[in-house]
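Asker: Sequence and computational prediction follow.
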Amino acid sequence: MAMSSHSYRALGRHGFHRIHYTEWGDPANPNVLICVHGFTRTSRDFDFLAAALEKDYRVLCPDVVGRGKSDWLNDKTEYGYPLYINDLAMLLARIDAERIDWVGTSMGGLIGMFLASYPETPIHKLLINDVGPRIPAAGLKRVADIVGRVITFDSIEHMDRTLRIFAAVFGNLTDAQWRHMIIHNARQLPDGRYTANYDPGIADNLKTMDLQDIDLWSVWDTIRCPTLVLRGANSDVLEHADAIAMTERGPKAQLIELPGMGHAPALMADDQIALVRDWLLAD
């Protein structure tokens, strides 16, 4: 089946905003998978994974507000996890699924972690890609320093060459996969130049925070669903010791570390897709 695009209105403190999502597979399939991207990424990062799983699942991949084709907020202070969680809870209500599986990269993993921690959660299986209950201040600072700046490129080719160097931590990807990532995470400006496809205001709250380690272990300890944690072996967002602790408390997750990668594995390569698929579909 081909990918289709949809949207819905979600409600924040200052009014409604529209959330875009892509959908793959049979809309009548009761087996539902939701895939949520990282802080500066978009739903289209999951195209390869969704295409591989559409025979097994109805797959939905949202653009978190401020990213991709979803609306940007006028009040930048509203960007944050309370709104992201509420927006995705509205998606769960929209599809009315009794249970879902969840794949979340970085920010998407944290949203899934929060939703999985609530009583009567519909999340049946939770796969968290390179994030955990403790987020080091150094990783937060790196994100804050980069995200709030509008970096422009003369052409898609210029953007491609530059980001292949910057995003080498995502792992070994084919030329077609790199190109896919660039095209779907680029936005053309009125002057013809290109920049990343997100609202720079998503970083405003980070800039005003006293950046210290974020501790969410109390949330992690309430999760009870089967959980898999993927970690790039060179990650500065999910440290090895924290990943080990995630296997010892809360849902006592299974851990797989992926060599030669940092934050965060792209989940586009065939071996990574097979790893995700095998775990999701195992009894």
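Answerer: Alright, I've got the coordinates. Numbers count the residues shown, from 1 in each chain.
Asker: rest of the way, CA atoms for contacts and neighbours
Answerer: Will do.
Asker: so how far is Gly262 from Ser106?
Answerer: 12 Å (Cα to Cα, to the nearest Å).
Asker: what's the answer for Thr162, then?
Answerer: 17 Å.
Asker: now the strands for the stretch 1-150 of the chain?
Answerer: 4-12, 15-24, 32-36, 58-62, 100-105, 123-129, 134-135 (DSSP state E, counting those that start in this stretch).
Asker: what packs against the fourth one?
Answerer: Applying 3 or more Cα pairs under 8 Å, 6 or more residues apart in numbering; DSSP states H and E, one finds that strand 58-62 contacts strand 15-24, strand 32-36.
Asker: Most tightly packed of those strands?
Answerer: Stretch with highest mean neighbour count among those: strand 32-36 (a mean of 26; mean count of other Cα atoms under 10 Å).
Asker: one more structure, for comparison:
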Amino acid sequence: MDHLSLVTHRELEIAVRVFHPEAPKTVVAWHGLARHGGDFAALARELGPEWRVLAPDTPGRGLSSWSMYPANDYVYAHYMTVALAVLDHFSLDSVPWIGTSMGGLLGMLLAADPASASRIERLVLNDVGPELDPSGLTELASYFTVPHRFTRLGQLEAELRRHYAGFGIDTEDGWRQLTLESARRLPDGSWTYHYDPRIGEQFVHDTPRDTWSDWRAIRCPLMVIRGEDSTLISEDIVQRMGEAQPTLETLSVPGCGHAPMLDRPQQVDPIKAFLDSTTSAQQEAVDANALPWWKRWLGIGH
């Protein structure tokens, strides 16, 4: 992280980790259910210095405020207003969005909603989609709706290695870094995770919706990444996503489950190519605007 911005939204303070703050291009990277924006440090490094990466901590996670009203604030409808407040803070009319798990669903909802669709220029979903495997979702809900407490930091690290095996982390330094960025000390000296234990109430309070309808409504360029061993999104779901959105780009990541960390060239290079690509419609608009005004008025060049 090169800079930290603090955005006030209603009564909550949102911490936004900024990588390459002076870069000419910007992408928003939004984390999963129980993670935080620090997970995208390696993504920022691999994207390179031409990309400013804005990585917010969702309320209840990382450095952001915890809510006194989880039933109101730890739900997607509120996260959408938080996301728009972040975009407004940075004066971003339209921006590419990379979302892991919950962060991907948040980007999908923004891109599908007529009131916010224009704010998402293109969307990358990391191991998530409009339909999730029920057993994988149940496992997530069961894990994050109960508090976790560890007597020693080493116990917390061991549990991280077990629970987040799907991240594909394959170095001791990687696991130690994840531990340092995930731990919070309790008053009695024991350890727990960084997040508010009540974030799991999202599974109770959030309103069910037809996310396939949301998926079909999206009009921006789309890419989905799936961990080869994902327990949350199947190959069949990815195939159906492509049938509903024929221009969808896909990437399968070997050696990962839910969800790839986006921390190495094999995972990030395809994302970078997608972010840098220009759709035919965008190119036509660029070409048209390059014509003299009188040719555009007469329709010359079309």
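Answerer: Okay, I see it. Since the model is a prediction, treat every value here as computed from it, not as a measurement.
Asker: TM-score of the superposition?
Answerer: Remark: TM-score between the superposed chains equals 0.90 [TM-score structural alignment, normalised by the length of the first structure]; 275 aligned residues with a Cα RMSD of 2.1 Å.
Asker: Any idea which of the strands of the stretch 1-150 of the first structure gets closest to Gly171 of the first structure?
Answerer: strand 123-129 (13.2 Å; Cα to Cα).
Asker: ok and that closest one relative to strand 100-105, angle-wise?
Answerer: Calculated by axes from the mean of the first three to the mean of the last three Cα atoms, to 10 degrees, strand 123-129 of the first structure forms an angle of 10 degrees with strand 100-105.
Asker: quick one on the thing from earlier: who's more crowded, Thr162 and Gly262 of the first structure?
Answerer: Gly262 (21 against 12; other Cα atoms under 10 Å).
Asker: residues contacting the aligned residue in the first structure for Leu54 of the second structure?
Answerer: In the first structure, the residue matched to Leu54 of the second structure (TM-score structural alignment) is Leu60. By Cα atoms under 8 Å, 6 or more residues apart in numbering, Leu60 of the first structure lies in contact with Tyr21, Thr22, Glu23, Trp24, Val32, Leu33, Ile34, Cys35.
Asker: quick one: contacts for the corresponding residue of the second structure for the second one?
Answerer: Taking TM-score structural alignment as the criterion, the aligned counterpart of Thr22 of the first structure in the second structure is Arg17. With Cα under 8 Å, 6+ apart as the criterion, the residues that contact Arg17 of the second structure are Met1, Asp2, His3, Leu4, Ser5, Gly37, Gly38, Leu54, Ala55, Pro56, Asp57.
Asker: Could you work out the most separated pair of those residues?
Answerer: Asp2 and Asp57 (15.1 Å).
Asker: any idea how far Val229 of the first structure is from Trp102 of the first structure?
Answerer: For Val229 of the first structure relative to Trp102 of the first structure (Cα to Cα), the value is 12 Å.
Asker: between those two, who's got more neighbours?
Answerer: Trp102 (28 against 23).
Asker: if I look at the alignment partner in the second structure of that one, how far off is Pro221 of the second structure?
Answerer: Under the alignment by TM-score structural alignment, Trp102 of the first structure pairs with Trp97 in the second structure. As judged by Cα to Cα, Trp97 of the second structure and Pro221 of the second structure stand 11 Å apart.
Asker: Run a quick neighbour tally on Val124 of the second structure.
Answerer: 27.
Asker: Show me what it lines up with in the first structure.
Answerer: Per TM-score structural alignment, Val124 of the second structure is aligned with Leu127.
Asker: Contact partners for its match?
Answerer: Trp102, Val103, Gly104, Gly109, Thr227, Leu228, Val229, Leu230.
Asker: Then Cys220 of the second structure?
Answerer: Ala111, Ile120, Glu121, Arg122, Leu123.
Asker: Please list which of the residues you listed are preserved in the first structure.
Answerer: Compared against the first structure with both residues aligned by TM-score structural alignment, their matches' Cα atoms under 8 Å, the contacts of Cys220 of the second structure retain Ala111, Ile120, Glu121, Arg122, Leu123.
Asker: Make TSV from these and add distance to Met261 of the second structure and neighbour count to it.
Answerer: Output for those, formatted as TSV (distance: Cα to Cα, whole Å; neighbours: other Cα atoms under 10 Å):
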residue	distance to Met261 of the second structure	neighbour count
Ala111	23	25
Ile120	22	24
Glu121	23	18
Arg122	20	23
Leu123	17	25
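Asker: Between Asp2 and Asp57 of the second structure, tell me which one has more neighbours.
Answerer: Remark: of Asp2 of the second structure and Asp57, Asp57 carries more neighbours, 25 against 10, as counted by other Cα under 10 Å.
Asker: Against Leu222 of the second structure, how distant is the more buried one?
Answerer: From Asp57 of the second structure over to Leu222 of the second structure (counting by Cα to Cα), the distance is 23 Å.
Asker: do Ser91 of the second structure as well
Answerer: For Ser91 of the second structure, the distance to Leu222 of the second structure - Cα to Cα - is 23 Å.
Asker: the more surrounded of these two?
Answerer: Legend: neighbour count by other Cα under 10 Å for Ser91 of the second structure and Leu222, higher for Leu222 (21 against 9).
Asker: Can you give me the distance of the counterpart of Leu222 of the second structure in the first structure to Gly132 of the first structure?
Answerer: Mapped onto the first structure by TM-score structural alignment, Leu222 of the second structure lines up with Thr227. Using Cα to Cα, we find Thr227 of the first structure at a distance of 12 Å from Gly132 of the first structure.
Asker: Please apply the same query to Leu60 of the first structure.
Answerer: Counting by Cα to Cα, the gap from Leu60 of the first structure to Gly132 of the first structure is 23 Å.
Asker: Would you agree Val32 of the first structure is in contact with Val59?
Answerer: Yes. With contacts counted by Cα atoms under 8 Å, Val32 of the first structure reaches Val59, the gap being 5.9 Å.
Asker: burial measure for Glu153 of the second structure, as a count.
Answerer: One thing to correct before we go on: residue 153 of the second structure is Leu, not Glu. 17.
Asker: how about the residue most central in space within the second structure, what does it touch?
Answerer: What sits nearest the mean C-alpha location of the second structure, by Cα atoms, centre = their mean, is Gly99, with 2.0 Å. Counting by Cα under 8 Å, 6+ apart, Gly99 of the second structure makes contact with Ala29, Trp30, His31, Gly32, Leu105, Leu106, Gly107, Leu123, Val124, Leu125, Asn126.
Asker: go with 7 Å
Answerer: Ala29, Trp30, His31, Gly107, Val124, Leu125, Asn126 (Cα atoms under 7 Å, 6 or more residues apart in numbering).
Asker: and the third one, what pairs with it in the first structure?
Answerer: Residue correspondence, TM-score structural alignment: His31 of the second structure in this structure matches His37 in the first structure.
Asker: Lovely, talk soon.
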